[in-house]
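Asker: Sequence and predicted structure, then a few things I'm wondering about:
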Amino acid sequence: MLTVDFDRLGVKPGDRAIDIGAGAGRHSFELYRRGADVTAFDRSADDMKAVAEMFAAMELEGEVPADARACAEVGDALELPYADETFDVVLISEVLEHVPQDVRAIEELTRVLKPGGVAAITVPRWFPEKICWALSDAYHEVEGGHIRIYKADELAAKLTAAGLTIRGRDHAHALHAPYWWLKCAVGVDNDDNVLTKAYHKLLVWDLMHKPWLTRSLESVLDPVMGKSVVFYVEKPVVPVAAR
């Protein structure tokens, strides 16, 4: 399940890309399939081990261009171990809502992005997230859980303050919002509820088959109740004379 529209992001073969807070690697794998030289980056060593194994499997199965490269590295998003202006593409998806020092994380991703480079930043949208918090304390009061609810304009201001130019904004995963409302209502750890199990099966079916009906329905509902907001940004090129 991809939150970022890679066609809109404009990833090209040979781009050097980093997926910060890569987790299980869903966006890293798509970067690799599109021919980027991708670094999956996360604080979880276990996740990065699994992602590295999947990168290797993708290469063996011929799922990626022969000249694409991929690696998985462990580290802290607040102290990225890369030189300034290293990457053509930066992704950070559903991460900032977990980070107390979110401004520092935004400054770091901006630092490692090349001038003229592009980035996609996604967080849970205010309206669906607010409902989840209202329905369940357990949804967010867990170690490493969500510590803030962003308003889109608030995040936009932080991105522009870091020197990024916003090129577009989207919403995604409208069909997932009711699922999480239902989970919060019956108990986020209640895996035996009949309704949530049935809804989860629907989401998995939709993910696997991508039928016209649900894809069309979600595209209509995304602007209204999409669970995630996605910002597409660019780091401006500073003229030499202005440096």
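Answerer: Sure thing, it's come through.
Asker: Every contact and neighbour count from this point should use C-alpha atoms.
Answerer: OK.
Asker: what about residue 120, neighbour count?
Answerer: Neighbour count for residue 120, taken as other CA atoms under 10 Å: 24.
Asker: Which strands or helices does the host helix or strand of residue 118 pack on?
Answerer: According to DSSP states H and E, residue 118 maps onto strand 113-124. With contacts taken as 3 or more CA pairs under 8 Å, 6 or more residues apart in numbering; DSSP states H and E, strand 113-124 sits against helix 6-9, strand 87-93, strand 228-234.
Asker: Is it possible to get TSV of the ones you listed that adds mean neighbour count and distance to residue 139?
Answerer: TSV is the format used below for those (neighbours: other CA atoms under 10 Å; distance: least, CA to CA, whole Å):
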stretch	mean neighbour count	distance to residue 139
helix 6-9	13	29
strand 87-93	25	19
strand 228-234	24	16
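Asker: need those in JSON lines with distance to residue 113, can you?
Answerer: Compiled in JSON lines, the helices and strands packed on strand 113-124 are given as follows (distance: least, CA to CA, whole Å):
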{"stretch": "helix 6-9", "distance to residue 113": "14"}
{"stretch": "strand 87-93", "distance to residue 113": "5"}
{"stretch": "strand 228-234", "distance to residue 113": "9"}
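Asker: which one of the ones you listed lies closest to residue 27?
Answerer: For residue 27, the closest of the helices and strands packed on strand 113-124 is strand 87-93, at 8.1 Å, according to CA to CA.
Asker: Any idea how far that closest one is from the middle of the chain?
Answerer: 9 Å (CA atoms, centre = their mean, to the nearest Å).
Asker: what about the closest residue to residue 206 other than its chain neighbours, neighbour count?
Answerer: Distances taken as CA to CA, 6 or more residues apart in numbering place residue 214 nearest to residue 206, at 6.9 Å, with adjacent residues excluded. Counted by other CA under 10 Å, the residues lying close to residue 214 total 16.
Asker: got the buried residues for the strand holding residue 118?
Answerer: 113, 114, 115, 117, 118, 119, 120, 121, 122, 123, 124 (16 or more other CA atoms under 10 Å).
Asker: Also stretch 181-193?
Answerer: Buried, per 16+ other CA under 10 Å, within stretch 181-193: 181, 182, 183, 184, 186, 187, 188.
Asker: another one to put next to it:
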Amino acid sequence: MITIDFARLEIRSGDRILDMGCGEGRHMVEACRIPHTVCIGADFGYDNLKTTREKLAFHQALNDLACARFDLSRMDVTRLPFKNDCFDAVICSEVLEHIPDDETAISELVRILKPGRILAVSVPRFYPEKICWHLSDDYTAADMGHVRIYRKKELVKKITDHPMTFLGSHFAHSIHTPYWWLKCLVGVNRSNAFLVNLYHRLLVWDMMKKPKVTRFLDRLFNPLLGKSRVLYFRKQTSDLT
């Protein structure tokens, strides 16, 4: 389930890519398919990194990776152990809504990005997320907890308060939104809800098989129901105003 549009990252052969908050490796695998790149996956959760390593090993066995090198490490997004201006592309997908000190996290993401290069950020879209919060108190405690809901203008301002230029945004994963509403309605921790489990099977089938019909429906309904908002920024160079 790829949230970020890699075509908008302007990645070239030899680039260094950071996937901050790599989760279970969905964007790491995609990044490692780009020839001759160096890909770093970072996450605060050890289990996530373990799952990502297993996925990368699986794709290596299939000869499906083209990167020059990849590495994984446990990190705190508010204290990244990298020098200034050292990455050619930075991905931060579905992370900032979990971070109490998001301003420090954003500052770190900007600091390590090279001037002229792209930062891609995704967060839950405001109104689908707000409905989940209203339907279930347990929802905000899942996955280390959601501590805020962003509006677009708020997040754009937080990032462009740094030397960053906003390039544009889009929505993603519209077919996932009803699943989460249904899950929140019956209880996010409930494992025996027939409709939720049936919907989950549909989503897994969609992710594994990528059928044209669900891809079309996802794109069609993204403007209305997209679960995630994806935003792209370019770090300014000294000759930009």
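Answerer: Done, it's in. Quick caveat: nothing in here was measured; it's all calculated off a predicted structure.
Asker: on that earlier part again, from the buried residues of strand 113-124 of the first structure, which two are the most distant?
Answerer: 115 and 124 (27.3 Å).
Asker: Wait, residue 159 of the second structure touches residue 106, no?
Answerer: Yes: contact status for residue 159 of the second structure versus residue 106: in contact at 6.6 Å, counting by CA atoms under 8 Å.
Asker: Mind jotting down where the helices sit in the second structure?
Answerer: Using DSSP state H, the helices of the second structure run over 26-32, 46-61, 102-112, 126-135, 152-160, 177-186, 194-209, 212-225.
Asker: closest to residue 74 of the second structure out of these?
Answerer: The nearest among these, by CA to CA, is helix 46-61 at 6.6 Å.
Asker: Of all residues in the second structure, which one is nearest the centre?
Answerer: residue 93 (1.8 Å; CA atoms, centre = their mean).
Asker: ok, now which ones touch the nearest residue to that residue once chain neighbours are set aside?
Answerer: Excluding the flanking residues, the one nearest residue 93 of the second structure by CA to CA, 6+ apart is residue 122, at 4.6 Å. Residue 122 of the second structure makes contact with 3, 4, 92, 93, 94, 95, 228, 229, 230, 231, according to CA atoms under 8 Å, 6 or more residues apart in numbering.
Asker: repeat that for 7 Å
Answerer: 92, 93, 94, 228, 229, 230, 231 (CA atoms under 7 Å, 6 or more residues apart in numbering).
Asker: Still touching in the first structure? Go through those.
Answerer: With both residues aligned by TM-score structural alignment, their matches' CA atoms under 7 Å, the contacts of those that the first structure also has are 92, 93, 94, 228, 229, 230, 231.
Asker: ok, now how distant is the closest residue to the fifth one other than its chain neighbours from residue 3 of the second structure?
Answerer: Among residues not flanking residue 229 of the second structure along the chain, residue 171 sits closest, at 4.6 Å (CA to CA, 6+ apart). Residue 171 of the second structure sits at a distance of 9 Å from residue 3 of the second structure (criterion: CA to CA, to the nearest Å).
Asker: cool, residue 48 of the second structure as well?
Answerer: 17 Å.
Asker: ditto for residue 232 of the second structure
Answerer: 12 Å.
Asker: same question, residue 104 of the second structure
Answerer: Distance from residue 104 of the second structure to residue 3 of the second structure, by CA to CA: 23 Å.
Asker: More neighbours: which of the two?
Answerer: residue 3 (20 against 14).
Asker: show me what contacts the more buried one?
Answerer: So residue 3 of the second structure contacts residue 172 (CA under 7 Å, 6+ apart).
Asker: Most tightly packed of the helices of the second structure?
Answerer: Compared across those, helix 26-32 shows the largest average neighbour count, a mean of 23 (mean count of other CA atoms under 10 Å).
Asker: what's the average distance of that helix to the first structure?
Answerer: Comparison of helix 26-32 of the second structure with the first structure after fitting gives an average deviation of 0.7 Å (mean CA distance after the TM-score superposition for the first structure).
Asker: What's the separation between the residue nearest to residue 10 of the second structure when sequence neighbours are not counted and residue 174 of the second structure?
Answerer: For residue 10 of the second structure, ignoring the flanking residues on the chain, the nearest one in space by CA to CA, 6+ apart is residue 118 at 7.4 Å. Counting by CA to CA, the gap from residue 118 of the second structure to residue 174 of the second structure is 25 Å.
Asker: The strand holding residue 118 of the first structure vs the second structure - mean distance after superposition?
Answerer: Looks like 0.5 Å for strand 113-124 of the first structure (mean CA distance after the TM-score superposition for the first structure).
Asker: where's that strand relative to the chain centroid, distance-wise?
Answerer: That offset, for strand 113-124 of the first structure, works out to 11 Å (CA atoms, centre = their mean).
Asker: Next, the angle from it to helix 152-161.
Answerer: 170 degrees (axes from the mean of the first three to the mean of the last three CA atoms, to 10 degrees).
Asker: orientation of strand 113-124 of the first structure relative to strand 87-93 in degrees?
Answerer: 10 degrees.
Asker: relative to helix 102-112, how tilted is strand 113-124 of the first structure?
Answerer: Using the same axes, to 10 degrees: strand 113-124 of the first structure against helix 102-112 is 150 degrees.
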